[in-house]
Structure formats: C-alpha cells, structure tokens
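Asks: With the input below, show me the fold.
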Amino acid sequence: MKLLVNSLLLFFGILVVESTTARPLSYAIWAANSAIARGQGNGLDSSGKPLVSYEHGELQWALRLLFERTKNQTYYDYIKTGVDNVVSANGTVGGGYSTTQFQLDPIRVGPTFLYLYERTKDEKYRVAADAFHNQLMFDQSRTAQGQFWHKKIYPNQGWLDGVYMGDIFYAAYTQAFQPNNVTAWDDITLQFTLMFENTIQKVATPNHTFSGLLYHGYDYSHTTVWADPDRGHSPEIWDRALGWYAMALVDVLSIIPTSHPGNAAILTILRMLAPRIAAAADPTSGVWWLVMTQPGRAKNYFESSGSAMFVYALLKAVRVGYVQDPDGTIVAAAKKAYRYMVNNWVVDNGDGTMNWLNTVQVGSLNTDGSFDYYVGVPTVVNDLKGLAAFALASIEFEHLTY
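Replies: Predicted coordinates for the structure are as follows:
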C-alpha cells in the first residue's frame, strides 16, 4: 500500500522526502520548475540574447532525465526551445559560440544537440553537433601528451572542468555516429586518465589536508605562476572542479562500451575516488568545503554546487553498480549531505518556487590559484551551476526513495 501511495504521489509531482517531512513537490521537480519559472537555462542571457552556455547544458541534462521519468512535456519543450535559441535552421551555432576561442565550455550543450537529433531526426541538430565535434578533432589544441587545452588562452592547461564540458559530448557523439571508432574511444579514455594522473594528490603538503583527490588543474608546460614542480598541478583542490570530474565519470561509463578497455580504466578511477570523496565530507555537516585541501580554515565555507555534484555522482555510482558499497558508507554520506542541503540551502519563496543558496560564482586558474582567490569569489543565489547540480542530486536521491 505504501508503495502504491508513493507512486501516486510521484505521479502528481509530490515527494515525501523523509517519513516525517513533506514538501509540495519533489525537490528535483521543484528545482527544475523554479529554474524554468525564472527563465534560466533557456539559451538566452539575462538581456534576452542567444547564449551557448555550459550551465544551460547542465540544466538540460537534468531536464532530460526528468522528462524521461515524469513524461512531462514541459521539460522536453524547454530543452528544445533553449537549443533552438542558439541553433539556426541550417544548423549554425550562434549564441556567441566561436571556434576561434577553442574552449571546451560551450561543448557541454552538445549532448543536447545529439539528444534532439535522436528524437527528431532534424538535420540542423546533427550539423550543430558536427561543428562541435570538428572543433575537438581539428581545432582544439592539445598538450604533448594529448590532453585538450581547456581554452586557447590557457596554453597547455588541463582543468577538471573540461572533462565534463567536452568529453561527455565526445563520447556521446562517438556512440551515436562512430560506435566502432576504437581510436576515438582510446582518445576519450586518454582525456580522463591524463587528467587523473596529472592532478591526483600523491603526498601530503604543509598546511594541506591529504585526501588523495584531484587538484583543480595542471599546466603541462610548468610555466604558469601556480604550476607545482610535481606535474604542474595547481595548489588547491576546489570542490566544484572535482564535482565536474566526478559527474563526468559516472555519466561517461554509460556511454563508453564495456568491451573497450577504457571503460574498465575509467571505472577504476571512479572506484578509487568515490570512497575518498565520501570520506572528505565535513564530519559534522556532511557536506564539503569549498577548498577541500584546507577544511575549517578561516574564510573557507561549505559550498553547495560541489556538494550537490558529489551527491549525484556518489548515489549514481552505487545505484548503477559502478561502485560497491557493502557497508552503506558511501550512500550514508551522500544522504547526510543531501539532508544538509535541503535544510540549509533550499529556501521556499512561498510562490511555488525555491531559491538555492551558497554556490560560488566562478573558479578559475587564470589567477594564482590560491586559497585566498577561491574564498574571495562571491556566492550567488540561484546560480545555475549549483541549482542544476541540485536537481541532478535530487533525481538520484529520489531513486533511493522509490
């Protein structure tokens, strides 16, 4: 009977999150509907001009999952409208996209191009996807090892962010149009493994907590101001950069063929990192510090986008079977973090929408990559990078509920 009631509640968009606590909407639906009500992630900037944005691509991924779960046409229509705002009838990608900048961030919208092409067979989406693929194949600079530069203006730098931005699309495109292209699968695997090998924290350093996780990025040339003599990595582990990479791991494993050795290689990385991420959570709150290498330091704080990304990645990793959790430690960590998120970072506006708090506006390696830089960046209410991550985390949490 309880299962039947819960199923009916889900059908009508209602989720009982805890046995003693009810909210009018599932948090996933509430977050998504709030973003839609504010016009976020719709392929337009705040002034109404077309914009190709990785934040929009992140939200579109969440809306796609919600559409597949709820069959609510609103989510699909919003995805399609958002892409149609930046892709012309002949497939040209506008919205400020320029191949001369050679950056990975815009490529995050690419999986939505592929999704719409699969559903509609409209050639404009294929043409748009081809443009992004051509950038990766022919225009994007690489290090001598083969890692994509994050952007042209950052020579020889690989950032964790870039794996999420570029390589999920790269994998999805290969799956859709070149499934037997072993060279492409090798290359995708290389992007993940090079990033891991060049950024993993190998030793404890003065005034830094050792977690065995990944620094924000690295400079293969060792020429930028922050490049450490050890592999050129940046000085700090920043939560959202690691969050991007963690989400990329769990998302790409459903795309890269299990018959290709890259699947096992990426799975090995995930299985190493997942328990370490769970263990790095603050023991009291259950969520994660902005600068993970210096937990508890003055001016450091619990940051919401990275925390939501970790919850999504950890819960999905266990649910799908990528990571074993025999004693329930990983799921328990994710659930504790999720409870903190809904109790501290979700604000009911009283009008059917919610606000999302404590997402840091940006994190870049175009400065000195120092602790003071990261903690000096302001937080933003309803920053889409965090709100979309919370929707994704909620989708996974709600898999536990039902």
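Asks: CA atoms for contacts and neighbours, from now on please.
Replies: Fine.
Asks: so Ala89 makes contact with Glu123?
Replies: No. Contact criterion Cα atoms under 8 Å: Ala89 and Glu123 do not qualify, at 9.0 Å.
Asks: which SS state does Pro257 fall under?
Replies: Using DSSP: H, G, I helix; E, B strand; the rest coil, the structure places Pro257 in coil.
Asks: got it, and Trp226?
Replies: Applying three-state DSSP: Trp226 is coil.
Asks: Pull up the gap between it and Tyr215, please.
Replies: Using Cα to Cα, to the nearest Å, Trp226 is found at 12 Å from Tyr215.
Asks: Next, the structure of the following sequence, for comparison with the previous one:
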Amino acid sequence: MKKTIPAIFCLLLANVFLTMAQSGDLKNFPKGTDPLDVGKRVSQRYVSIPFRNFDGIKSPPNEVTYPEVCTWFGALKFAKESGDKKLLRQLEERFFPLLGSQKHLMQRPDHVDHTVFGSVPLQLYMQTGNELYYYIGIDFADRQWQMPESTKHAEQYQNFLDRGLSWQTRFWIDDMFMISTIQSQAYLASKDEKYINRAAYQMTVYLDSIQQPNGLFFHAKEAPFFWCRGNGWMAAGMAELLRNLPKDNPDRPRILKEYEKMMETLRKYRNEEGLWGQLVDQPDAWTETSGSAMFTYAIITGVKNGWLDSKVYAPIARKAWIALNTYINEDNDLREVCMGTNVGTSKEYYLARKRIVGDLHGQAPILWCATALLEK
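Replies: Sure thing, here's the model as predicted:
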C-alpha cells in the first residue's frame, strides 16, 4: 500500500520553512546560496587569476591594489573559518613572488590605500605562525602613525599626529575601512591595544567630521550624494572595528551608537530586492552590488554579535545575501559593480557610472559575508 504524507505534517513543515524565512535564519539557505559553497567558489575564482589592475583594466598592475588586498584578506579569513588548508596554502603561495620576482608590486605604507596591504601578512602570520609575515605587517601598521621620511606636507602631517591621528588622514569615506582593518589586525597579531585604540579614536574623529544626521555619509563635502560603495566602506569599517574592539574601550559606545544609526537608515532605504541602489536614498538608482554586499556584511556582523535586534535585522541580512547571489554569474563573478568613482557633481554622474563584472571591489565583500555567515 502506497504511503502518503499526512496533510497536517505538510502544513507543519510549510510553517517551519515560513518561520525560518520570517525569522531570518542565517544558517540554512536555498540551494546555490550556502555560504560555504559560495565562499569556496569565489575564493577559487580569486586564486585562479594573477594580480589584477583597477576597474577591469587588462594591462598588468604596477602594484597590489587595495581591492586586491581586500579580496585576499577576505579569502584568508574565509579559509580560516572554513578550515580550508588547501586554500590557505594557495593564498600563502600568492605572497611568495612579492618577496622575490614581483617585489616591485608590494605596497609601501606611504598612503592609506597602500597601508591596508599589511593586513594580508598579519593574517598570514596568525594562520601560519611564520614570523616573517608578522614583521612585514606590523611595520605597515606602525608606520601609519609615524612621520614619513619625506618633508613634503610635514606641517600638515605633524598636525594630525599631534591630534592623535594617523598622518594618512584624509577624511575620505573609504579611509576608515582601510585604517580599521590594518590596525585591528596589528592588535590581534601583537595583542597590543595601542593599535585598536588609535583606530577607535580615529573613527570617532571621522564620525564627528563627516557623518550626516541620518547616519550616512556624503561622498565628499563638495559631493552631497550618498554613494553606495562609499557608505559601504564606512559600514564595513565600523563593523570590522567593533568586532575586534575591547568592550572597555572608551570610544566603543560612541562608535556603536553611530553604527546603529547608520544601520537603521539603511534598513529604510532597501529596494524591492532587499539591496541598495547606487545612490542609497534615490529610488530610481540601479542596484549596486559591492556597496550592498558591504552593508550586508555589516548587518550580518551586527546580528551575530548582538548589536542589532535579530528579529528585525536577521531577515534583512538573509534576504540581501540571497539576492546578492542572483548577481553571481557562472564564472563566480559578481555583476553590477560600480567602477572606481571620483567625486561627482550631479546625481546623473553617479547613475551613469560604468558597471563592471567580477571587479574585486565586489568579490571582496562577498567573501566577507560568506565568512561572517559561517562564524558561530
């Protein structure tokens, strides 16, 4: 006799899945969107291609660019969280040429976008125990707060240092991901709180200087536009800092408050897909995936660490992650990534920016999200 599943059981099962979706379950995902699988695919895509230039430019780069660093760093964190020793070896082997045949590509800590490079050797040190990586990385972190040898702009640099800030201070919205990441990694590797403390203080000064009343950030003072990826850098930077910042740090309450304010505003500006537009507050803006992935990372991290109400924000994170996966093509490249963008003077300038496939600005935060979802 053929057995059938009782209707009441089917109804109960349907209710279970509905409850999971409504509660924002961050462990069980539809086929093709499992963070372990996605992270593996995107990581392998990364290691399969040599160092890249900016914005899909085909010519070889003359440096390891900061989007490359952010992707490399994300892949390393994913390797650790997933326990993927093969991937770790591949990522470490990627570093070897920078010590020899490709040493001209290694960054120098002479600019905020260059100094973030130090996060890669510091993460390698923490996973392999090779002290060579430690000394390379910690030098980058130290020199971010040391007067450069060049005397050009010395007075301005000294003014920042006298205020307890990095001499690399620019008050640009991507700075506080770059600074928070290298200084957080230096803290984790060395156990010296001076690194994380100065990054936290730097963050409060940036918040005082450039955060708007709604919690978002203009691209620049002369560009009063809430550009998606620019805000993504700040959201991810605050999340990265808060997840590593000791609970007793005096600047923590202020940073957490402003983070929460930003997340609340982002909650209100989601589009129908559950993602965010190229200009966050403009309903006619096209969905921009790199900034959306950075926001998603910041929200996942907030939910996982208890900073955000899981009943409100976990469903947002879940929907955003699933939606982002619809933009990953068969080559494991993220589509609809805004090309590198300088300060614009009109809404039209931002909406007309070229959209790139597989740009590392987008690959990086996909890996951050996958890792954050795997974390306990």
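Asks: Superposing both, give me the TM-score.
Replies: Remark: TM-score between the superposed chains equals 0.78 [TM-score structural alignment, normalised by the length of structure 2]; 336 aligned residues with a Cα RMSD of 3.1 Å.
Asks: Thr81 of structure 1 maps to what in structure 2?
Replies: Following TM-score structural alignment, the counterpart assigned to Thr81 of structure 1 within structure 2 is Glu93.
Asks: how much space between that match and Leu76 of structure 2?
Replies: Distance of Glu93 of structure 2 to Leu76 of structure 2, given as Cα to Cα: 12 Å.
Asks: which of those two has more neighbours?
Replies: The neighbour comparison of Glu93 of structure 2 against Leu76 (other Cα atoms under 10 Å) goes to Leu76, with 27 against 12.
Asks: Is it correct that the more buried one is in contact with Arg89?
Replies: No. Applying Cα under 8 Å as the test, Leu76 of structure 2 and Arg89 come out as separate, 9.8 Å apart.
Asks: so where do the strands sit in structure 2?
Replies: With strands called from DSSP state E, structure 2 shows them at 337-338, 355-356.
Asks: Deepest in the core, which of those strands is it.
Replies: Among the strands of structure 2, strand 337-338 has the highest mean neighbour count (mean count of other Cα atoms under 10 Å), at a mean of 26.
Asks: Give the aligned range of it in structure 1.
Replies: Using TM-score structural alignment, strand 337-338 of structure 2 pairs with 359-360 in structure 1.
Asks: check contacts around Asn325 of structure 2.
Replies: Taking Cα atoms under 8 Å, 6 or more residues apart in numbering, we find Asn325 of structure 2 in contact with Gly32, Thr33.
Asks: typo on my end, Asp325 of structure 1
Replies: Val318, Val331.
Asks: The closest residue to Met126 of structure 2 other than its chain neighbours: neighbouring residues, count only.
Replies: Distance criterion Cα to Cα, 6 or more residues apart in numbering; nearest residue to Met126 of structure 2, sequence neighbours excluded, is Ala189 at 6.3 Å. Ala189 of structure 2 has 18 neighbouring residues, counting by other Cα under 10 Å.
Asks: Identify the residue of structure 1 aligned to Val112 of structure 2.
Replies: Per TM-score structural alignment, Val112 of structure 2 is aligned with Leu104.
Asks: wait, which of the strands of structure 2 is closest to Ser180 of structure 2?
Replies: strand 337-338 (23.1 Å; Cα to Cα).
Asks: And the closest one, what does it pack against?
Replies: Here strand 337-338 of structure 2 touches helix 289-304, strand 355-356, going by 3 or more Cα pairs under 8 Å, 6 or more residues apart in numbering; DSSP states H and E.
Asks: Thanks again, I'm all set now.
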